[in-house]
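Colleague: give me a 3D structure for the following:
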Amino acid sequence: MSFIDEINHVNVLIIGASQGIGLGFVKKLLQDDRIAKIYATYRRLDSASDLVVLQDEYSRRLTCISLNITDELQIAEVLQQISNETNKLHLVINCVGLLHDGNIQPEKSLRQINSENLLRYFQVNSIGAILLAKHLLPLFRHDDKSVFANISAKLGSIGDNQLGGWYGYRASKAALNMFMRNVAIEYSRSCPKTTVVTLHPGTTDTRLSRPFQKNVSAEKLFSVERTVSQLLAVIEQLQDGDSGQFFSWDGSQLPW
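Modeller: Alright, predicted model coming up:
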């Protein structure tokens, strides 16, 4: 039985829900009668039109909140806002990720290394998640089972890296994995009912992956809907001993 089935009033937070996988999670979970309330964050309102439409349609169950994950003050304020409405979250999924943006592109060689771009990769892909973990703690201190999942990437696996390149993205996702391993250990003492995992979604047809899809075979390029269904299946099948682990979309465990 899924941990969600054991809870009467399931509260969910999706970070980075304006588009792509995050928006897909919101759409899927709104169709699930077991989910009582969804909080969904976006960085820029002008790119969150689909999310706003959903809020208009599901105003009682969906609350949309502006959040820049690199700003700790904003993280604290958003989680305080949620705390004013509820003292429990049961499922938190961080979908925020940076691969390319303007002059930030995956590096093919050392010649392309840029310290400002590297810092940006770590701010978005790694540091934001650990700041979330810090401020989520009070909302996970309850007796219901809960899950804190971060979307990572197989490219962040050191053991699996055979091709090199993509320095900033790989390293920042590897750092995310280490951060969440640490969080899992501390959470086991402070909120032991919470399972902390990182998840590899597979190559998904989103804006993040679009420039890099040409070498991906059709059967390995997932729709957002398929990715969301697969990841939710992994999340719902998590066991008590899985906290601190790194899972692929098919439920298999990935090497660090």
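
Colleague: only C-alpha atoms from now on, for both contacts and neighbour counts.
Modeller: Noted.

Colleague: for the nearest residue to Gly202 once chain neighbours are set aside, give me its contacts.
Modeller: The shortest distance from Gly202 to any non-neighbouring residue, by CA to CA, 6 or more residues apart in numbering, is to Trp249 (6.3 Å). By CA atoms under 8 Å, 6 or more residues apart in numbering, Trp249 lies in contact with 199-202, 227, 230-231, 234.

Colleague: recalculate using a threshold of 7 Å.
Modeller: The neighbours of Trp249, taking CA atoms under 7 Å, 6 or more residues apart in numbering as the test, are 199-202, 230-231, 234.

Colleague: can you tell me which of those are in helices?
Modeller: Among the contacts of Trp249, DSSP state H puts 230-231, 234 in helices.

Colleague: who wins for neighbours among these?
Modeller: Leu231 (23 neighbours; other CA atoms under 10 Å).

Colleague: contact partners for it?
Modeller: 201, 249.

Colleague: what do you get for Cys64?
Modeller: Going by CA under 7 Å, 6+ apart, Cys64 touches 39-41, 55.

Colleague: another sequence for comparison is provided below:
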Amino acid sequence: MTTADWPRRAAVFGATGGIGAALCRALADRNVAVMAGSRSGECPRHQLITPFRFDLSDEDSIRTAARSMADEPPELVIVATGLLTLADGTGPERSYKALDPAAMAEAFAANAIGPALVAKHLLPLMPRQDRFVFAAISAKVGSISDNRMGGWHSYRASKAALNMLVKNFAIEMARTHEQSIVVALHPGTVDTQLSQPFQSNLPEGQLTPRREAAMNLLQVLLQLRPDDSGKLIAWDGAEIAP
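Modeller: Take a look at the predicted model:
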């Protein structure tokens, strides 16, 4: 199977977010049947996009979603969820003095634990002999070696945890699935609700429209090979050191 006809089926967890919705549309435009998951059950409208409900904090809902895909498993799974600013408007910490255990727990639940639970229930569906990709949207700021500024403690730490989980899953899957690819993706700074509070300080040209970001990520996904498994890869295909 070539990249021209792969994937045939995909599942996107986080289909109402800016990147997730754009990925759903980009995949459907490639004639891919997309299972699009959100808490509300809403998703972009397209004849090839089928909605499903899940809650990242509710493992039973993720288990139920996985069971609904068992007969025809997706060949591409994307976890496009993420949390930077809390529901009450609390932004990322600028100093360790602002650390709050409840806020940290919320960030880890959304950015690391939730995606790990999706992996727990979707990876067992993957074929042993055929190519498949499990990708989680991460962030460059989750790279420990790239950290020059400090701050954003909970977000950085939770994304670093996600990157480690991806590496762990990649190692484990490679033992039984030779064509498996499990990666974390850095989409760049995308014009979404997540980045909106911080867009005013960005240099001109650094903010990427959602559709463009989705196409960038899709191009990366199509070119991945099994030896890329476990890596954090940027929107332009460059590997980011952990």
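
Colleague: before we move on, the earlier item: any idea how far Ile35 of the first structure is from the residue nearest to Gly202 of the first structure?
Modeller: 22 Å (CA to CA, to the nearest Å).

Colleague: got the buried residues for the biggest helix by length in the second structure?
Modeller: Ranked by residue count, the top helix of the second structure under DSSP H comes out as helix 153-174. Residues 153-167, 169-171, 173-174 are the ones in helix 153-174 of the second structure that count as buried (16 or more other CA atoms under 10 Å).

Colleague: count the residues that sit near the closest residue to Val32 of the second structure other than its chain neighbours.
Modeller: Nearest non-adjacent residue to Val32 of the second structure, counting by CA to CA, 6+ apart: Arg8, 5.0 Å away. Around Arg8 of the second structure there are 16 other residues, counting by other CA under 10 Å.

Colleague: trace Arg8 of the second structure over to the first structure, please.
Modeller: Mapped onto the first structure by TM-score structural alignment, Arg8 of the second structure lines up with Val10.

Colleague: isn't that match right next to His90, touching?
Modeller: Yes. Assessed by CA atoms under 7 Å, Val10 of the first structure is found in contact with His90 at 6.0 Å.

Colleague: now Trp235 of the second structure: how far from Leu123 of the second structure?
Modeller: Taking CA to CA as the measure, Trp235 of the second structure falls 23 Å from Leu123 of the second structure.

Colleague: same thing with Gly142 of the second structure?
Modeller: In terms of CA to CA, Gly142 of the second structure sits 23 Å off from Leu123 of the second structure.

Colleague: looking at these two now, which is surrounded by more residues?
Modeller: The neighbour comparison of Gly142 of the second structure against Leu123 (other CA under 10 Å) goes to Gly142, with 26 against 20.

Colleague: run a quick neighbour tally on the counterpart of Asp29 of the second structure in the first structure.
Modeller: Under the alignment (TM-score structural alignment), Asp29 of the second structure pairs with Gln31 of the first structure. Applying other CA under 10 Å, we find 9 residues neighbouring Gln31 of the first structure.

Colleague: before we move on, what about Glu236 of the first structure?
Modeller: 14.

Colleague: that one matches what in the second structure?
Modeller: Aligned by TM-score structural alignment, Glu236 of the first structure pairs with Leu222 of the second structure.

Colleague: distance of the closest residue to its match other than its chain neighbours relative to Arg30 of the second structure?
Modeller: Counting by CA to CA, 6+ apart, Leu222 of the second structure lies nearest to Thr3, which is 5.8 Å off, once chain neighbours are set aside. Distance of Thr3 of the second structure to Arg30 of the second structure, given as CA to CA: 11 Å.

Colleague: and Leu23 of the second structure, which of the three is it?
Modeller: Following DSSP: H, G, I helix; E, B strand; the rest coil, Leu23 of the second structure is assigned to helix.

Colleague: burial check on Gln80 of the first structure, number of neighbours?
Modeller: Neighbourhood size, Gln80 of the first structure [other CA under 10 Å]: 17.

Colleague: no no, Lys27 of the first structure
Modeller: Neighbourhood size, Lys27 of the first structure [other CA under 10 Å]: 17.
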